[in-house]
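Undergrad: The sequence and its predicted three-dimensional model are supplied below.
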Amino acid sequence: MNKNVKTLTLDHTTKAFLNFMNAHKVRHAPVIDLPGEHSKKPCFIGVVSERDVLRLRPKRVTDSDDENINPKAMRQLLQQIVARNPWSTSPDTTAPDVIRIMVENHIDMIPVLSDGRIVGVITTTDILKLFSRIDTAIEALYPELKEQSRTKPPAPFDAADESTLFSWFFQNLGDVMTREVVCVESMRTLSDAIDAMKKGEFRHLPVIDENARLAGIISDRDILRQLPFAGRRPPLQSTKFRDHLFRADDDTPQLLLGVTEFMTRQVISASADCRICEAAKTLYSMKISCLPVLGPQRRILGIVTVADLMRALLPLYETTGQSKS
């Protein structure tokens, strides 16, 4: 976990949070309440994420940021938008349990609490970095793996746990990808994309052309950037997908935008035989959260997300017995 935790308070503004993200290159901020007459230490309140503020500066691709800043939104205090009582862990929580909590609840950052104080955070970026460390460690232990195929273990793999380690090392995207991919046609609208994401509770939606070939991809962040500032407080109990972030009046004009107007066209993709460790390195280095898996003629075979790769780590922990976070 990252123990060098930077925090904001309930009295900070949305503008301060935007500056915080830019300064520290992060997408989340733990929010605390400062000590008062009834408390001698800061109290952890919750988390504010980039998704909570994307609607505060709605923009089209051709517009400048300055023209789209909502003055009222920038003055909004974090106490009005913070997600309170989020999922958290303790320093004693095992790594597999942390991964399960994050995957099952669509969490990108989880605070680590001790006696009500925040002592660290764990992000999906931290998990992705693990793949590179594990990959390097396995290659150092078994340098002959580079010359091996995934069909026949090399000589050192006699014990059952070593055989499992070998299998994990050569696991590829074809083993972990989601094969039944929900896509949206290029003639569809932002409203259609929202409906598909909410129904499936996922964050990425490939866009296909009339020949069923990949034309682009849409993320939940892409959608939120198009929607106008709503000024609503978050519900006390949010769904895993956080549906409230996407609420808009039926007559909101942005809902009629075509998906091709805001989709990412230069999509980073992978092949089914790409090793999961290499895929994790790509996600980390490119700062993206999913990889469409493509076959001939850019037809979609599947999709792999950070959550899929995190799930793939669990058998490795079970094999090695190394479970401390």
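TA: Great, that's in hand.

Undergrad: CA atoms for contacts and neighbours, from now on please.
TA: OK.

Undergrad: Strands of the stretch 151-300 of the chain, residue ranges please.
TA: Listed in chain order, the strands found in the stretch 151-300 of the chain under DSSP state E, counting those that start in this stretch are 184-185, 204-208, 214-219, 290-294, 300-305.

Undergrad: nearest to residue 73, of those?
TA: Closest of the strands of the stretch 151-300 of the chain to residue 73 is strand 214-219, at 22.9 Å (criterion: CA to CA).

Undergrad: Which secondary structure elements does the closest one sit against?
TA: Counting contacts by 3 or more CA pairs under 8 Å, 6 or more residues apart in numbering; DSSP states H and E, the secondary-structure elements packed against strand 214-219 are strand 204-208.

Undergrad: so what does the strand it packs on touch, helix or strand wise?
TA: Strand 204-208 makes packing contacts with strand 184-185, helix 190-200, strand 214-219 when contacts are defined by 3+ CA pairs under 8 Å, 6+ apart.

Undergrad: what's in contact with the one helix or strand residue 319 maps to?
TA: Counting by DSSP states H and E, the element that carries residue 319 is helix 306-320. For helix 306-320, contacts defined as CA atoms under 8 Å, 6 or more residues apart in numbering pick out 96, 99-100, 103, 124, 127-128, 161, 164-165, 168, 176-177, 276, 280, 283, 289-290, 323.

Undergrad: let's see it at 6 Å
TA: Contacts of helix 306-320 with the rest of the structure, by CA atoms under 6 Å, 6 or more residues apart in numbering, involve 96, 103, 161, 289.

Undergrad: now the residues you listed in TSV, with distance to residue 51 and neighbour count?
TA: Output for the contacts of helix 306-320, formatted as TSV (distance: CA to CA, whole Å; neighbours: other CA atoms under 10 Å):
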residue	distance to residue 51	neighbour count
96	26	21
103	17	18
161	41	15
289	14	18
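
Undergrad: Narrow the residues you listed to those in helices?
TA: Here DSSP state H is the test, and the contacts of helix 306-320 give 96, 103, 161 as lying in helices.

Undergrad: Second structure follows, compare the two:
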Amino acid sequence: MTTPVYATSPNKTIKSVANFMSKQGVSHLPVIDSNEELVGIITKHDVLRAFSQKFHGMFKVSDFMLDNPTIVSPTHSIFYVIDVLLQSSAGKVVVVSDGKPLGIITKSDVLQPLLNINVYIRSFSSSSKTLRSLCEVFKSNTVLIASDVMTTDPIIVPHNEDLAKAADIMVKNRVGCLPVVNSKGTLVGLVVKDSIIKALRGMKTESS
């Protein structure tokens, strides 16, 4: 289990919850009442929903998007993608071609292929685990590329879109990020859940 367990109370504002989530590095919080009874749980998804309903017209996507998002090409090997993913602060990479976003890859997208590789290796008897045998396995079964594992046709938003609208799109489509493009359709940024958290943290007062 994860310890310590952080919690919040029912009377906390969305801004204070966003601040606390960011400070503690958590994506959900149990909600405890004055009698120390569990009455619910609030997640980043809930924070996004509240933001999308209450803060229309306050920010543009470009105000809080991640600039210069991590990118790979459709033909990059899965091993290169994994290396880039491990260095990405967002835990996601955008697959681009000629500057246009084609797909999204997250850590979960590469997990199953990695498990498959492990299964292939384990299937060999100890006597056959020679370098040549393993090389043949990798050549014939595991040389996947970015286009094989990416989520295709990502939902994109223009850089001048209302941030609350972007949050609404993320909530309704249950996605964790949105590639941001300019007027030419070229990738210029990435909106993630933490973009919304950052917007809330920077607000001096909460309108409702």
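TA: On my side now, so go ahead. Note that the coordinates shown come from a computational prediction; the quantities given were computed from them, not determined experimentally.

Undergrad: Could you report the TM-score for this superposition?
TA: Here the TM-score of the superposed chains, computed with TM-score structural alignment, normalised by the length of structure 2 as the reference length, equals 0.75; 187 aligned residues with a CA RMSD of 3.1 Å.

Undergrad: who wins for proximity to residue 90 of structure 1 among the strands of the stretch 151-300 of structure 1?
TA: Checking the strands of the stretch 151-300 of structure 1 against residue 90 of structure 1 by CA to CA gives strand 300-305 as the closest, at 25.9 Å.

Undergrad: what's the counterpart of residue 311 of structure 1 in structure 2?
TA: Counting by TM-score structural alignment, residue 311 of structure 1 corresponds to residue 198 in structure 2.

Undergrad: Same check on residue 186 of structure 1?
TA: Counting by TM-score structural alignment, which is the criterion used here, residue 186 of structure 1 corresponds to residue 74 in structure 2.

Undergrad: can you check residue 228 of structure 1 too?
TA: Alignment of residue 228 of structure 1 against structure 2 is given by TM-score structural alignment, with residue 115 as its counterpart.

Undergrad: what sits against that match?
TA: Contacts of residue 115 of structure 2 (CA under 6 Å, 6+ apart): none.

Undergrad: can you pull out the helices in the stretch 151-300 of structure 1?
TA: Residue ranges of the helices in the stretch 151-300 of structure 1, as given by DSSP state H, counting those that start in this stretch, are 160-169, 173-176, 190-200, 220-226, 276-286.

Undergrad: In structure 2, which residue range corresponds to the last one?
TA: Aligned by TM-score structural alignment, helix 276-286 of structure 1 corresponds to residues 163-173 of structure 2.

Undergrad: Figure out how far the matching stretch is from the centre of its chain.
TA: Relative to its chain's centre, stretch 163-173 of structure 2 lies at 14 Å (CA atoms, centre = their mean, to the nearest Å).

Undergrad: before we move on, what about stretch 155-162 of structure 2?
TA: With CA atoms, centre = their mean as the basis, stretch 155-162 of structure 2 stands 17 Å off its chain's centre.

Undergrad: How about the corresponding residue of structure 2 for residue 203 of structure 1: what's its closest non-neighbour residue?
TA: In structure 2, the residue matched to residue 203 of structure 1 (TM-score structural alignment) is residue 91. Counting by CA to CA, 6 or more residues apart in numbering, the nearest residue to residue 91 of structure 2 once its immediate chain neighbours are dropped is residue 85, at 5.8 Å.

Undergrad: go on, residue 214 of structure 1?
TA: Excluding its sequence neighbours, the residue lying closest to residue 214 of structure 1 (CA to CA, 6+ apart) is residue 208, at 4.6 Å.

Undergrad: Quick check: the one you found vs residue 88 of structure 1, distance?
TA: The spacing between residue 208 of structure 1 and residue 88 of structure 1, counted by CA to CA, to the nearest Å, is 38 Å.

Undergrad: Over to residue 183 of structure 1?
TA: For residue 183 of structure 1, the distance to residue 88 of structure 1 under the criterion CA to CA works out to 33 Å.

Undergrad: I'd like to know which of the helices and strands packed on strand 204-208 of structure 1 lies nearest to residue 139 of structure 1.
TA: Each of those has some distance to residue 139 of structure 1 by CA to CA; the shortest is strand 214-219, at 34.2 Å.

Undergrad: In structure 2, point out the residues matching that closest one.
TA: Strand 214-219 of structure 1 maps onto residues 101-106 of structure 2, going by TM-score structural alignment.

Undergrad: Mean distance of the matching stretch to its aligned residues in structure 1, please.
TA: After superposition onto structure 1, the mean distance of stretch 101-106 of structure 2 to its aligned counterpart is 1.5 Å, using mean CA distance after the TM-score superposition for structure 1.

Undergrad: Off-centre distance for that stretch?
TA: Between the centre of stretch 101-106 of structure 2 and the centre of its chain there are 11 Å (CA atoms, centre = their mean).

Undergrad: what sits up against it?
TA: 92-96, 150-154.

Undergrad: filter the residues you listed to the buried ones?
TA: A residue is treated as buried here by neighbour count (16 or more other CA atoms under 10 Å); on that basis the buried members of these are 92-96, 150-151, 154.

Undergrad: Pick out the residue nearest the middle of structure 1.
TA: Note on structure 1: the residue nearest the mean C-alpha position is residue 108, at 4.8 Å, using CA atoms, centre = their mean.

Undergrad: Verify the contact between it and residue 122 for me.
TA: No - applying CA atoms under 6 Å, one finds residue 108 of structure 1 not in contact with residue 122, separated by 8.3 Å.

Undergrad: Spell out which residues are contacts of both of those two.
TA: With CA under 6 Å, 6+ apart applied, the contact sets of residue 108 of structure 1 and residue 122 do not overlap.

Undergrad: The match of residue 203 of structure 1: how many residues sit nearby?
TA: Other residues within reach of residue 91 of structure 2 by the criterion other CA atoms under 10 Å amount to 14.

Undergrad: re the thing from before, the helices and strands packed on strand 204-208 of structure 1: which one's closest to residue 52 of structure 1?
TA: With respect to residue 52 of structure 1, and counting by CA to CA, the nearest of those is strand 214-219 at 14.7 Å.

Undergrad: Next, the angle strand 300-305 makes with that closest one.
TA: Put simply, strand 214-219 of structure 1 runs at 20 degrees to strand 300-305, going by axes from the mean of the first three to the mean of the last three CA atoms, to 10 degrees.

Undergrad: how close does the residue nearest to residue 294 of structure 1 when sequence neighbours are not counted get to residue 180 of structure 1?
TA: The shortest distance from residue 294 of structure 1 to any residue that is not its chain neighbour, by CA to CA, 6+ apart, is 4.7 Å, and that residue is residue 300. Using CA to CA, one obtains 10 Å as the distance from residue 300 of structure 1 to residue 180 of structure 1.
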